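Chemist: Here's my sequence, what's the structure:
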Amino acid sequence: MPRGWPVTLVDAPVRLRPLRRADEVAWMRLRAVNAAWLEPWDATAPEAVTGRRPTFGQFVRTLDRQARTGTSLPFAIEVDGELVGQLTVSGITYGSLYSASIGYWVSEHVAGRGVTPTAVALATDHCFGTLGLHRVEVNIRPENGPSLRVVEKLGFRDEGLRERYLHIQGRWCDHRTFALTAEEVRGGLLDRWHAARSRGV
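Modeler: Below you'll find the model as predicted:
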C-alpha cells in the first residue's frame, strides 16, 4: 500500500475521504444538479469516445487502482457529512521532480464558503507532509473566476499561461498555472489559510 492512502483529512466541517462506489447516487445527483455550473470547465477527450461509457463503479475502481499505485489520490469532499464535490491529486511524480497537480469541483451551493480552499489546503499539506512532495500545482482556465479566487486566497504563485493546455468542451483551452513549493509553506498551508480567514481574506 502506498504511503498516504487510504486516508481521511479533516478540518471541520470539511472532510476529504476516499471516493467510494456507494457514493454513486449522491455523486450523480450532484453532477446533474450542477451541470450548468460545472460543464464549462470539464475536461473532454479530443477524439470521439466510442462504445459503452464506464459505469460509476468502474470509474471508482480505476481511481482506486491509481491511488494504490501511488499516482493519484481521489477524494470525495464532504461538508457536515454531505457529499459536495471531489478533489483529485494527480500526476504524482517522484524522481527529480517530487510534484503533483490538484484538481477539484464543488457544488454551487457551497461555493464561496471556504470549502474549496480548505480542501485544497488539506490536500496540499498531505502532499508536502505525508507524501514528501516538493511542489504542488493547480491549473485553471483564465475565465474561471471562482477557481482563481481559491488559489488567490491560498497564496499560490502565478506561474503564467499554458497555451492550449487541456481539451475542454470540444476545444484546446489555455490555462494559468499556480504553484507552491514546500519551502513556501513550512508552517502548513492550512494554518496559513486559517490566518488569512481570521484577517477576513
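Chemist: okay, CA-based contacts and neighbour counts for the rest of this
Modeler: OK.
Chemist: Other residues contacting the lengthiest helix in the chain?
Modeler: Identified as the longest helix of the chain according to DSSP state H is helix 115-129. Contact partners of helix 115-129, identified using CA atoms under 8 Å, 6 or more residues apart in numbering, comprise 4, 9-11, 14-16, 77, 79, 87, 89, 100, 102, 104, 106, 133-136, 150-151, 153-154, 182, 188-190, 193.
Chemist: Check which element follows that helix along the chain.
Modeler: strand 135-140 (DSSP states H and E).
Chemist: what's that following strand packed up against?
Modeler: Using 3 or more CA pairs under 8 Å, 6 or more residues apart in numbering; DSSP states H and E, the elements in contact with strand 135-140 are strand 99-106, helix 115-129, helix 145-154, strand 171-181.
Chemist: number of nearby residues for residue 19?
Modeler: Close neighbours of residue 19, defined as other CA atoms under 10 Å, add up to 22.
Chemist: Buried ones among the contacts of helix 115-129?
Modeler: Among the contacts of helix 115-129, those scoring as buried are 4, 9-10, 14-16, 77, 79, 87, 89, 100, 102, 104, 106, 133-136, 150-151, 153-154, 182, 188-190, 193 (criterion: 16 or more other CA atoms under 10 Å).
Chemist: one more, for comparison:
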Amino acid sequence: MAALAYPVESRHPGWPARLGPLRVPAGVVAVRPVRLRDAGEWSRIRLRDQNHLEQWEPTGVGPWPDRNALWSWPSQWAALRGLARRGQCLPFTITVDGKFAGQITVGNVIRAALRSAWIGYWVSSELVRGGVATAAVALVTDHAFDSAGLHRLEATVRPENNASLKVLTKAGYRQEGLFERYLDVAGAWRDHLCFAVTKEETGDGLVARLLGSGRADLA
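Modeler: Just a heads-up that it's a prediction; the model follows:
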C-alpha cells in the first residue's frame, strides 16, 4: 500500500529571498539576505551614523564603536543566519542602486495559530526622507504575508521618532496603542508607540499602494 504524501512546510519559509526593485526619489531600492561581506559597509555606516541611530535603538552591551566595529559583524551575521534557518526571523539587507544602505528584519516569528512577528529597520542617514525605508517596509511586509505565510506584523517606535512614524504610516501600518517604558533605549526606559498591520488590511499589497500613490515606481 502506497504511503500518503502530506505537504511539509519549510523550516524557514520566506528566506532567503530577493525583493524589488522599486524606484524612489533616493534611487533603486532592493532587499536581499544579509551577507558576511556586508561587514565593511555595515560598519562604516553604523560608525558614521552613531548620533543618527543610537537614540532610537535598544541599548546594547559595550560602547557603540565596539558593537559596530568591522570585527563585530561576523558574529551578528552568523546569529541572524542561524535564526533564519530555524524559521525564527527573516534578516535582510536594504540596497540602493546596488549598494548597502541599511537593514530590515522580521523577527520573533511565531507560527501555529498566531503567525505573527515584529519588523524593524534602519537606513543610512544620507538616505533619510528619500523613500527608501518605506519601500523596504512595503516589500518585506508583502513578502511576509505571502511567501513567509505570516498574518500580522507589528513595529514599535518612540513617539519622538517622526521619520519612522512617517515611514510606517506611508507604508500602510496603523497605530494601535502606547507601550509605556517598553524598551531600554539610550540608557533609559522609553515609551513606544505600537503600529501593526494584518494580511486582510493590505488588499493587493503595500507595494501596490505605493505604486498607486506615486510614491514609488517599478524599476
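Chemist: And the TM-score between these chains?
Modeler: Comparison of the two superposed chains (TM-score structural alignment, normalised by the length of structure 1) gives a TM-score of 0.92, and 196 aligned residues with a CA RMSD of 1.9 Å.
Chemist: circling back: which residues of structure 2 does the longest helix of structure 1 align to?
Modeler: Here helix 115-129 of structure 1 aligns to structure 2 at residues 132-146, judged by TM-score structural alignment.
Chemist: Pull out the buried positions in that stretch.
Modeler: Across stretch 132-146 of structure 2, burial judged by 16+ other CA under 10 Å covers 132-145.
Chemist: Please apply the same query to stretch 79-91 of structure 2.
Modeler: Burial within stretch 79-91 of structure 2, assessed by neighbour count using 16+ other CA under 10 Å, is assigned to 80-81, 83-85, 87-91.
Chemist: now, which of those residues lie within strands?
Modeler: Among these, the ones falling in strands (DSSP state E) are 90-91.
Chemist: any idea what sits nearest the corresponding residue of structure 2 for residue 139 of structure 1, other than its immediate chain neighbours?
Modeler: Counting by TM-score structural alignment, residue 139 of structure 1 lines up with residue 156 in structure 2. In this structure, residue 156 of structure 2 finds its nearest non-sequential neighbour in residue 194, 4.6 Å apart by CA to CA, 6 or more residues apart in numbering.
Chemist: ok now do that neighbour, which residues does it touch?
Modeler: Contacts of residue 194 of structure 2 by CA under 8 Å, 6+ apart are 154-157, 175-179.
Chemist: Adding neighbour count and distance to residue 49 of structure 2, write these out as CSV.
Modeler: Below are the contacts of residue 194 of structure 2 laid out as CSV (neighbours: other CA atoms under 10 Å; distance: CA to CA, whole Å):
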residue, neighbour count, distance to residue 49 of structure 2
154, 20, 25
155, 22, 22
156, 23, 21
157, 24, 18
175, 16, 28
176, 12, 30
177, 12, 29
178, 16, 27
179, 15, 27
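Chemist: lining up those residues with structure 1, which overlap?
Modeler: Retained in structure 1 (both residues aligned by TM-score structural alignment, their matches' CA atoms under 8 Å) from the contacts of residue 194 of structure 2: 154-157, 175-179.
Chemist: Name the nearest of these relative to residue 46 of structure 2.
Modeler: Of all these, residue 46 of structure 2 sits closest to residue 157, with 19.2 Å by CA to CA.
Chemist: I figured that closest one hits residue 166, correct?
Modeler: No. Counting by CA atoms under 8 Å, residue 157 of structure 2 does not reach residue 166; the two are 10.7 Å apart.
Chemist: before we move on, back to that, so what corresponds to the residue nearest to residue 156 of structure 2 in structure 1?
Modeler: Per TM-score structural alignment, residue 194 of structure 2 is aligned with residue 177.
Chemist: and what of residue 19 of structure 2?
Modeler: Using TM-score structural alignment, residue 19 of structure 2 sits opposite residue 9 in structure 1.
Chemist: Look up how far residue 55 of structure 1 lies from the nearest residue to its match once chain neighbours are set aside.
Modeler: Spatial nearest neighbour of residue 9 of structure 1, excluding adjacent residues (CA to CA, 6+ apart): residue 16 at 5.0 Å. Separation of residue 16 of structure 1 from residue 55 of structure 1 (CA to CA, to the nearest Å) stands at 23 Å.
Chemist: One more: residue 5 of structure 1?
Modeler: Distance from residue 5 of structure 1 to residue 55 of structure 1, by CA to CA: 23 Å.
Chemist: Look at those two and report which has more neighbours.
Modeler: residue 5 (19 against 11).
Chemist: Residue 182 of structure 2: neighbouring residues, count only.
Modeler: 16.
Chemist: Which residue in structure 1 aligns with it?
Modeler: Residue 182 of structure 2 maps onto residue 165 in structure 1, by TM-score structural alignment.
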